[in-house]
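**Q** Based on what follows, work out the 3D shape:
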Amino acid sequence: MSHTELLRDKVVVITGGGSGIGRELALFIAAHGGKVVVNDLGTSPSGEGADLSSAETVVNEIRAAGGEAVANGDDVSTWVTAQRIIATAMDAYGRVDAVVNSAGVMRHAAFEQMPPEDFDLVLKTHLNGTFYVSRAAAPVFQAQNSGAYLHMSSTTGLIGTMGVANYGSAKAGIAGLSRLIAFDMKRYNVRSNCMAPSARSRQWERVNAFRQAEFAKTGANTDFRQFRSTQGTAAQIAPVAAFLLTDGARDITGQIIGVRGNEIYLYSQPRPIRSVHRSEGWTLEGLEEQLVQAFRPSLTPLETYGEVFSWPTI
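**A** From the prediction side, this is the model:
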């Protein structure tokens, strides 16, 4: 199959498709012959309001270019509305070939100052929303004996940074959920992967500004503006995300793929890397004597994703 046919007539549901990575992916898929359901509640980056116009604008762009798309403004974070998102695809096209979970909001604060309602809202949108929309599509995939999920995780959850315990927790949870979906849906010929994209966006700029302000309080002179050069663009992520939905990626499931500029990463997933044992069992004294010394060379440094990916994008 030629690369131009990999997406031909594939029906793809994209949540958060009105802006950022979701928007670029919707445009890319439609330009390559796919049919797109552009879902976007149209909230602000921090989750206020609702406006269907962001989804409709993307749909109009696709149609103006000769592609096929429909808009949906339902909320991913409730079971009832998540089912309506999938129903929109079934009503318009009679099938769903792939689901991309890209919808999200962000509210940041230092952990010790984070309002519980901000934690709940971000988890509900990202993690619950990913579950709800994926679960709503599961019977369709099961009946078709085919399908692909792609969930947006983040280096914030996989590696870490400051001021986003809610967002990072949700993104780490999504990585785990993706792999567990892969186990359960394998019997129906359904794949599930997640991406950890690095791209400049409204949310990324807001987090960067927050980190800058927090570091300033400590007297540190770290300039987080330098990390802009370590971020790619949403347009660079779209081809990789789209490919993972196609039959060309049929052997890839349960994986975490990173994209940063023109670089693609395969992330490792938790595995034991060191072990110690004592046949007589452990005491506090024995642990103090042996455990720290044995593990110290392999302990993961407390580095932010900006420190891990410190070189400019390629």
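**Q** hey, let's count contacts and neighbours off CA atoms from now on
**A** OK.
**Q** which of the residues in the longest strand seen in the chain are buried?
**A** In the chain, taking DSSP state E as the definition, the longest strand is strand 190-198. Across strand 190-198, burial judged by 16 or more other Cα atoms under 10 Å covers Val190, Arg191, Ser192, Asn193, Cys194, Met195, Ala196, Pro197, Ser198.
**Q** between the helix or strand Lys171 falls within and strand 190-198, how many degrees?
**A** Assigned by DSSP states H and E, Lys171 belongs to helix 165-185. Interaxial angle, helix 165-185 versus strand 190-198 (axes from the mean of the first three to the mean of the last three Cα atoms, to 10 degrees): 160 degrees.
**Q** starting at the chain centroid, how far to helix 165-185?
**A** 9 Å (Cα atoms, centre = their mean, to the nearest Å).
**Q** Please list the outside residues in contact with that helix.
**A** Residues outside helix 165-185 that contact it (Cα atoms under 8 Å, 6 or more residues apart in numbering) are 106-108, 110-111, 118-120, 122-123, 126-127, 130-131, 150-154, 156-158, 160, 190-194, 253-256.
**Q** Please repeat the previous calculation with a cut-off of 7 Å.
**A** The contact list for helix 165-185, computed with Cα atoms under 7 Å, 6 or more residues apart in numbering, reads 106, 111, 119, 122-123, 126-127, 151, 153-154, 156-158, 160, 191-194, 253-255.
**Q** for comparison, sequence B:
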Amino acid sequence: MARGRVVAVTGAGRGLGRAHALAFAAEGAKVVVNDLDVGREGEPGGAVAAGGAGFGAEGPGGPAAQVVAEIRARGGEAVAHGGDIATAQGAASLVDCALDAFGRLDTLVNNAGFLRDRMLVNLAEDDWDAVVRVHLKGHFLPLKHAAAYWRAEAKAGRRVAARVVNTSSGAGLAGSVGQGCYSAAKAGVLGLTLVAAAELDRYGVQVNAIAPAARTRMTEEVFARTMAAPGEGNFDAMAPENVSPLVVWLGSDASAGVTGRVFEAEGGRITVMEGWHPGPSADRGARWTPAEAGEAATGLLASARPPHPVYGAEPAP
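**A** Here you go, the predicted model:
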């Protein structure tokens, strides 16, 4: 399905990113495997902390190099990239890496991120900045530099059939207690996806987002190992590999015409999310008084659908 396409995947040394990189390679894509090699909360030297050889993200002991080695061992083509995609230089070098190694870039999968879970009153400004930086800025900058390349290709008269797959979360869709910075960043990814899809369509670029649920370093404390009922092949519903087929499809020519959409993916389930839509409304034709506005809002709420519960919130009494 993705044969011959050049795909860059950020945060591809472990978890979902690794699964995506391997899945694209299995479908014949050439893959740029980006990973900065940091820990679960963004601390440096994740491979070293885990007992790796300590050669950095691209070196023999780094996670990006390990994924590249896996792909090559299976007959695929891949290169490692260890730049920080939340910097302009690192994001630009990601695109350059694809061009230098394979001559073009067709698909960008924005996946890199880490967590610093804190309740709001305990959330430090540095933690907020770090999480918003890696998730939101780390989506914006690779998208910006890839889009500039694709726009130049389109203006030069060359056919562009580019794909971007952004990574949001259920926390970005509904919120998650203890994850204020992560939820805000992932909600921002959704807004960025919608704008990018509208702006870049004229250049042949499709932009979509996924909200995956899978067992990774970031979620290992949330998800216990989940297996399907006997007789279904012991299906591991929380395996990150379950999410990758949708990502490969979105990143391929086969998804032509699909843009500006958000999909939840978990286990064997795929859901198209419908986002914010106008609900009940009242128009007085003139300015409300506070009392009148309150009365109108109360009536509208009575006929509106209840909001999706925030993950981890106490159930209503």
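**Q** TM-score them against each other, please.
**A** The TM-score (TM-score structural alignment, normalised by the length of the first structure) is 0.86; 286 aligned residues with a Cα RMSD of 2.0 Å.
**Q** picking that back up, which stretch of the second structure lines up against the helix holding Lys171 of the first structure?
**A** Alignment of helix 165-185 of the first structure against the second structure: residues 180-200, by TM-score structural alignment.
**Q** can you give me the strands in the first structure?
**A** For the first structure, the strands defined by DSSP E occupy 11-15, 35-39, 68-72, 98-101, 147-152, 190-198, 256-260, 263-266.
**Q** need the helices for the stretch 51-200 of the second structure, in chain order.
**A** Assigned by DSSP state H, counting those that start in this stretch, the helices in the stretch 51-200 of the second structure fall at 63-73, 88-102, 125-132, 138-155, 170-174, 180-200.
**Q** got CSV for those, with mean neighbour count and distance to Gly11 of the second structure too?
**A** Formatted as CSV, the helices of the stretch 51-200 of the second structure follow (neighbours: other Cα atoms under 10 Å; distance: least, Cα to Cα, whole Å):
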stretch, mean neighbour count, distance to Gly11 of the second structure
helix 63-73, 22, 8
helix 88-102, 19, 12
helix 125-132, 17, 14
helix 138-155, 20, 10
helix 170-174, 20, 19
helix 180-200, 21, 15
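**Q** Select, out of the ones you listed, the one closest to Glu241 of the second structure.
**A** Among the helices of the stretch 51-200 of the second structure, the nearest to Glu241 of the second structure by Cα to Cα is helix 63-73 (14.2 Å).
**Q** Find me the equivalent region of that closest one in the first structure.
**A** Under TM-score structural alignment, the alignment places helix 63-73 of the second structure onto residues 54-64 of the first structure.
**Q** How about stretch 123-132 of the second structure?
**A** So stretch 123-132 of the second structure sits over residues 114-123 in the first structure, by TM-score structural alignment.
**Q** which position in the first structure aligns with Leu16 of the second structure?
**A** In the first structure, the residue paired with Leu16 of the second structure is Ile21, using TM-score structural alignment.
**Q** My read is that that match contacts Gln236, right?
**A** No: judged on Cα atoms under 7 Å, Ile21 of the first structure makes no contact with Gln236 at a distance of 9.2 Å.
**Q** Which residue, other than its chain neighbours, is closest to the match of Leu16 of the second structure?
**A** Nearest in space to Ile21 of the first structure, with sequence neighbours left out and distances taken as Cα to Cα, 6 or more residues apart in numbering, is Ala234 at 4.8 Å.
**Q** show me what contacts that neighbour?
**A** Counting by Cα under 7 Å, 6+ apart, Ala234 of the first structure has contacts Gly20, Ile21, Glu24, Ala199.
**Q** 8 Å instead, please
**A** Contacts of Ala234 of the first structure by Cα under 8 Å, 6+ apart are Gly20, Ile21, Glu24, Ala199, Arg200.
**Q** ok, so of the residues you listed, who is nearest Val11 of the first structure?
**A** Glu24 (16.1 Å).
**Q** didn't that closest one look like it was pressed against Ala235?
**A** Yes: the criterion here is Cα atoms under 8 Å, and Glu24 of the first structure meets it with Ala235 at 5.6 Å.
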